[in-house]
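> Structure for the following, please:
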Amino acid sequence: MISRALKAQLRAQRLAARDAIPSESRIEKSLVMAEAGGAAIDFVPGTEVSGFFPIKSEVDVRPLMQRLKDKGASLSVPVVVDKQTIVFRELVAGVPLVSTGFGTFGPGPDARVVDPEIMLVPMSAFDRIGHRIGYGAGFYDRAISRLHDMGRQPRLIGVAFDCQEIEVIPAEDHDVALDAILTESGFKVFGKELA
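Just a heads-up that it's a prediction; the model follows:
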């Protein structure tokens, strides 16, 4: 059994490193990532892509989400519906946003709930083979598990800054590895490098 204390320590270290990035630099890095991700993430028009609105010092994926929308993606964002569950609600221009938990906003309860085919996944840390540490609440782990139970295999693309990488994440049996990671250094599909 992997120590929760070890994961908590790794999470705190990487979040502190992320918090130390000056806000102007975070904006610049996020724009670089939007350019790289917009070029590298392939899909057919109409594909359901979940993004997220940034909280605290997270990567701002809104410019990337706009690029993916311009390529034909249908966008959604996570919404906390109870202490255990997030769902992904369709994000449509002009629809009012409401408080959706964790200090972020999203579409209200009348919005269409979707099952993402590509998920942009936030995190506190990642390693070079695709394991990640989230924020400790397990929302994404449960959402991914629920999609798998439905027979769906969403493409999981982690989004983080380079400073959030660590040598090895202590993975557990229930942890699902990412398919790719996007940082300011570029887009990496696990098992092969892309520019």
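> okay, CA-based contacts and neighbour counts for the rest of this
OK.
> mind listing the helices in this structure by residue range?
Here the chain has its helices, by DSSP state H, at 4-19, 23-40, 62-70, 139-149.
> For residue 50, which of the ones you listed is the nearest?
Smallest distance to residue 50 across the helices of the chain (Cα to Cα): 8.6 Å, for helix 62-70.
> what does the strand ranked longest in the chain rub up against?
Counting residues, the longest strand in the chain under DSSP state E turns out to be strand 74-80. Defining contact as Cα atoms under 8 Å, 6 or more residues apart in numbering, one finds that strand 74-80 is touched by 46-53, 65, 69, 86-92, 100-101, 106-107, 114, 116.
> Buried members of these into PyMOL, please.
The following PyMOL line selects those of these that are buried, judged by 16 or more other Cα atoms under 10 Å:
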select buried, resi 47+48+49+50+51+52+53+65+69+86+87+88+89+90+91+100+106+107+114+116
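> The longest strand of the chain: how far from the chain's middle?
11 Å (Cα atoms, centre = their mean, to the nearest Å).
> that older thread, okay, the helices of the chain in a markdown table with distance to residue 120 next?
Shown next, in a markdown table, are the helices of the chain (distance: least, Cα to Cα, whole Å):
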| stretch | distance to residue 120 |
| --- | --- |
| helix 4-19 | 18 |
| helix 23-40 | 10 |
| helix 62-70 | 9 |
| helix 139-149 | 11 |
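> Let's see this one next, to set against the first:
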Amino acid sequence: MADDDIPATFASPACFMHEVDPAYMGLPGPLDLQAWKDVSRWRKAERERLIAERLAVPAEKRERQGKAIAAGVFAEIGDVRGRIVSAYWPFRGEPDLRPLLQRIAAHGGCTALPVVVETGRPLEFHLWQEGDALTRGAWNIPVPAEHRPCTPDIVLAPVVGYDPACYRLGYGGGFFDRTLATMPTRPRVIGVGYGASKLATIYPQMHDIAMDVIVTETGIIRPQG
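Predicted coordinates:
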């Protein structure tokens, strides 16, 4: 099922980090407050542009791209037996990786979804696989109904945009950066998005954490620079 078929109540992005002071969000502040404001303004505009562009792509094309992305992610992960892979519930034109989670489970891996506990706090990860019950979490995004916290070995992070250094432009909530910064053992982090979302740079700030790789329908991007 394409994410556009999900009821609108499931399709609300996280709050925008650019609207609050980084210190309030529990993240390191910028060296220059004016620079931070300029970058935040630019990111907001790019975020809106990229989301609008991917939503304008026909659903059939996005589905084909999603399958290519899923195949690339599966190959990049390698042997999944005994490993926990966290993905996400798709919305606003994101690649739908739910079939990939089924494939991972079929090959002996465990799967999970991220859960927003509270604004300003790191994400939690809870085990979930196809067929398990869901409930509505923050912003009405589906999350596992049963709380089974876990520490994933691999985190698949959706990107609105990305740059050659594998920095991720997200929705502005800061959840992934905050979570990765506080995890005692960092998982392997694979950004997932479309080739058309590439930017020359996202102007990374002190709190931004680069992905290990980014997978698009056109190939694998590994950090440069």
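> And the TM-score between these chains?
The TM-score (TM-score structural alignment, normalised by the length of structure 1) is 0.88; 187 aligned residues with a Cα RMSD of 1.6 Å.
> Which positions in the longest strand of structure 1 come out as buried?
For strand 74-80 of structure 1, burial by neighbour count (16+ other Cα under 10 Å) applies to 74-80.
> Residue range in structure 2 corresponding to that strand, please.
Residues 110-116 of structure 2 are matched to strand 74-80 of structure 1 when aligned by TM-score structural alignment.
> what's stretch 118-127 of structure 1 aligned against in structure 2?
Using TM-score structural alignment, stretch 118-127 of structure 1 pairs with 154-163 in structure 2.
> contact partners of that stretch?
Contacts of stretch 154-163 of structure 2 (Cα under 8 Å, 6+ apart): 47, 50-51, 83-88, 94-95, 168-171, 176, 187-193, 197-202.
> repeat for stretch 12-24 of structure 1
Looking at what lies outside stretch 12-24 of structure 1 - Cα under 8 Å, 6+ apart - the contacts are 56-58, 124-125, 161, 163-165.
> on that earlier part again, for the helices of structure 1, which one sits closest to residue 182 of structure 1?
Using Cα to Cα, these put helix 23-40 closest to residue 182 of structure 1, at 6.7 Å.
> Report the mean deviation for the closest one after fitting onto structure 2.
Taken over the aligned residues, the distance from helix 23-40 of structure 1 to structure 2 averages 1.4 Å (mean Cα distance after the TM-score superposition for structure 1).
> what's that helix aligned against in structure 2?
Using TM-score structural alignment, helix 23-40 of structure 1 pairs with 59-76 in structure 2.
> can you count the residues close to the residue mapped onto residue 206 of structure 2 from structure 1?
Residue pairing (TM-score structural alignment): residue 206 of structure 2 is matched to residue 173 of structure 1. The number of residues packed near residue 173 of structure 1 is 6, by other Cα atoms under 10 Å.
> same question, residue 80 of structure 2
Residues near residue 80 of structure 2, counting by other Cα under 10 Å: 19.
> How about residue 27 of structure 1, nearest residue that isn't a chain neighbour?
Once flanking residues are discounted, residue 27 of structure 1 sits nearest to residue 60: 7.1 Å by Cα to Cα, 6 or more residues apart in numbering.
> cool, residue 147 of structure 2 as well?
Distances taken as Cα to Cα, 6+ apart put residue 126 closest to residue 147 of structure 2, at 6.1 Å, once the chain neighbours are dropped.
> What residues does the aligned partner of the one you found in structure 1 make contact with?
Superposed on structure 1 with TM-score structural alignment, residue 126 of structure 2 falls opposite residue 89. Residue 89 of structure 1 makes contact with 76-79, 106-108, 111-114, according to Cα under 8 Å, 6+ apart.
> Okay then, goodbye and thanks.
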